[in-house]
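Peer 1: Below is the sequence, then the predicted model.
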Amino acid sequence: MTFWRVNSNSRMTTLKGILTSKDIIKVFFDVKKNSNALYSEFKIKLAGVHDLQLMELLASGSPHRLRDIEDCFWRDAYRRQENGWRFWDLRGAVPSWCSHRIRDRWVQILPSLYAFYDAKLLPGRRKSMIATSNSKVEFSRYMIRDMEERRRAFMRRDVD
């Protein structure tokens, strides 16, 4: 997740304030799981979300194939070398116990990928991406509510 402050007048003092603010753009790659976890654990309702996976889908020439973050990293972030970063393919060369360190570095690449896909989006598609990102957040909340209601129903059956 990466986020930018859009309106510098408002002051956010907590992470919950940042995550629930519509004035700060939050960039997630496939926001469903993150939204699900934040809502189920802390009742945080995400706002101002831009889903990078949707941006890639709308910016790419093949709108029928969802790419994972690794594909986006190697296909699109690797091309953006004007930022002076160097990338090495370390897959397979690193023990599995420290492979999470390499994946954590993908977070550093999110701003670069966001700029790359944002430049390719048409204004109408940008609005569509924002609306769909918000729909994914809402959908994950409804899924949690549905699961909680089913769990309560099963618990009532066990008691009866």
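Peer 2: Thanks, I have it.

Peer 1: From now on I want contacts and neighbour counts done on CA atoms only, so please keep to that.
Peer 2: Will do.

Peer 1: can you pull out the strands in the protein?
Peer 2: Using DSSP state E, the strands of the chain run over residues 2-5, 24-28, 49-51.

Peer 1: So which of those strands is nearest residue 61?
Peer 2: Nearest to residue 61 among the strands of the chain is strand 49-51; the distance by Cα to Cα comes to 17.6 Å.

Peer 1: who's in contact with that closest one?
Peer 2: 25-31, 129-130, 133-134 (Cα atoms under 8 Å, 6 or more residues apart in numbering).

Peer 1: now the helices for the chain?
Peer 2: 15-20, 31-42, 52-59, 69-72, 99-104, 106-120, 123-159 (DSSP state H).

Peer 1: now for those, which one comes closest to residue 7?
Peer 2: helix 15-20 (11.8 Å).

Peer 1: any idea how far residue 107 is from residue 48?
Peer 2: 18 Å (Cα to Cα, to the nearest Å).

Peer 1: Look at the two and report which has more neighbours.
Peer 2: residue 48 (19 against 15; other Cα atoms under 10 Å).

Peer 1: Burial check on the closest residue to that one other than its chain neighbours, number of neighbours?
Peer 2: What sits nearest to residue 48 in space, not counting adjacent residues and going by Cα to Cα, 6 or more residues apart in numbering, is residue 22, at 4.3 Å. If you count neighbours by other Cα under 10 Å, residue 22 ends up with 16.

Peer 1: got another, please set it beside the one above:
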Amino acid sequence: MEYTPRNIHLDPSRQKTMPTLKAHSLIDTTQAVASFLDKLVQYGINKLPQPPAQLKLQRPLGIYVPRMYFDAEGNNLGRHGTLSVLQVYVLPLDHVYLIDVTTLKGAAFDTPGKGGLTLRMILEDPAVLKVFFDVRGDSDALHAHHSIKLRGIHGLQLMHLGTLEFVDGLQKLPSLEICIRNHAGISAEEQDAMPALKRAGKQLFCTGFGVFDERPLKAPLAEYCVQDVQHMPTLWTAYANLLTKEKWALVLDMSRARVNGSQSVEFTRTNWNKSSVPVQFWSKPGVGRKWGPFY
């Protein structure tokens, strides 16, 4: 199912200003999965690319601009819940793909395109850079339900931390919504419109995230998913332009640590603090709360 881009407008049914959304498609058949993968191959997604024209690094550090940006939704997302939708914004295509994992199950990851490429291969390939905001819950769900071992991950939340001179007094990690508001360069009108779309989605899962497993997927939920990934490339570039080589190394190391920790048998939602600041980013490591493997 294809959706066209939507600009800021006044929704007559709710009298709320709604934000701009990228064009997006629901991938809910094996034929659609194969077609999606063929498009990725056409644009050389599994090869080292030239930097996209719309995103340029001011200080190249040997890191090319990733072209795939991910998020996931589910009912209690993780090993003890479900993985319902995997959102993928493909930068060269300027398009968001919503992979319907509830409908496709394992076929979402193991259906090949014409060249044999599968989504599993992309997710597990360390040479294909993939951006998540906070990868821990997504990695936990992908690994537990589909045995996918993520590699080649850039954590946007960690990149943001790396741009800060001091984090010692930071009480909690920022959310993706806060980062978009503060660093994505969107207009004041767009910022004012964003909460309306969030509320429309949250109203549907106010009694539980099981609505992400209901089919057909409701339009407000699809739009909620799109908004979460469409600003990630701009954030990545904004943060990458401020990172030193030392902070880049720390971000990459901590991104790997988050993935590895989320795949361990000890990882559960009760033993990791989603909002704690990793002490590796502190100016005085070792002071205060002890670092754990799931930060």
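Peer 2: Thanks, I have it. As the structure is a prediction and not an experimental result, all values here were calculated from the model.

Peer 1: could the contacts of strand 49-51 of the first structure go into a markdown table alongside neighbour count?
Peer 2: Shown next, in a markdown table, are those (neighbours: other Cα atoms under 10 Å):
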| residue | neighbour count |
| --- | --- |
| 25 | 18 |
| 26 | 23 |
| 27 | 22 |
| 28 | 23 |
| 29 | 21 |
| 30 | 19 |
| 31 | 23 |
| 129 | 23 |
| 130 | 17 |
| 133 | 26 |
| 134 | 18 |
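
Peer 1: Identify the farthest-apart pair in these.
Peer 2: Maximum distance among these (Cα to Cα): 14.8 Å, for 25 and 30.

Peer 1: Centre-most residue in the first structure?
Peer 2: The residue lying closest to the centre of the first structure (Cα atoms, centre = their mean) is residue 28, at 1.6 Å.

Peer 1: Export the helices of the first structure to JSON lines and append columns for distance to residue 7 of the first structure.
Peer 2: What follows is the helices of the first structure, written out as JSON lines (distance: least, Cα to Cα, whole Å):
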{"stretch": "helix 15-20", "distance to residue 7 of the first structure": "12"}
{"stretch": "helix 31-42", "distance to residue 7 of the first structure": "23"}
{"stretch": "helix 52-59", "distance to residue 7 of the first structure": "21"}
{"stretch": "helix 69-72", "distance to residue 7 of the first structure": "29"}
{"stretch": "helix 99-104", "distance to residue 7 of the first structure": "28"}
{"stretch": "helix 106-120", "distance to residue 7 of the first structure": "18"}
{"stretch": "helix 123-159", "distance to residue 7 of the first structure": "18"}
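
Peer 1: Tell me which of those sits most buried.
Peer 2: helix 52-59 (a mean of 23; mean count of other Cα atoms under 10 Å).

Peer 1: mean deviation (superposed) between it and the second structure, please.
Peer 2: After superposition onto the second structure, helix 52-59 of the first structure lies on average 0.6 Å away from the residues it aligns with, using mean Cα distance after the TM-score superposition for the first structure.

Peer 1: how about that helix, which residues of the second structure does it hit?
Peer 2: Alignment note (TM-score structural alignment): helix 52-59 of the first structure is matched to residues 156-163 of the second structure.
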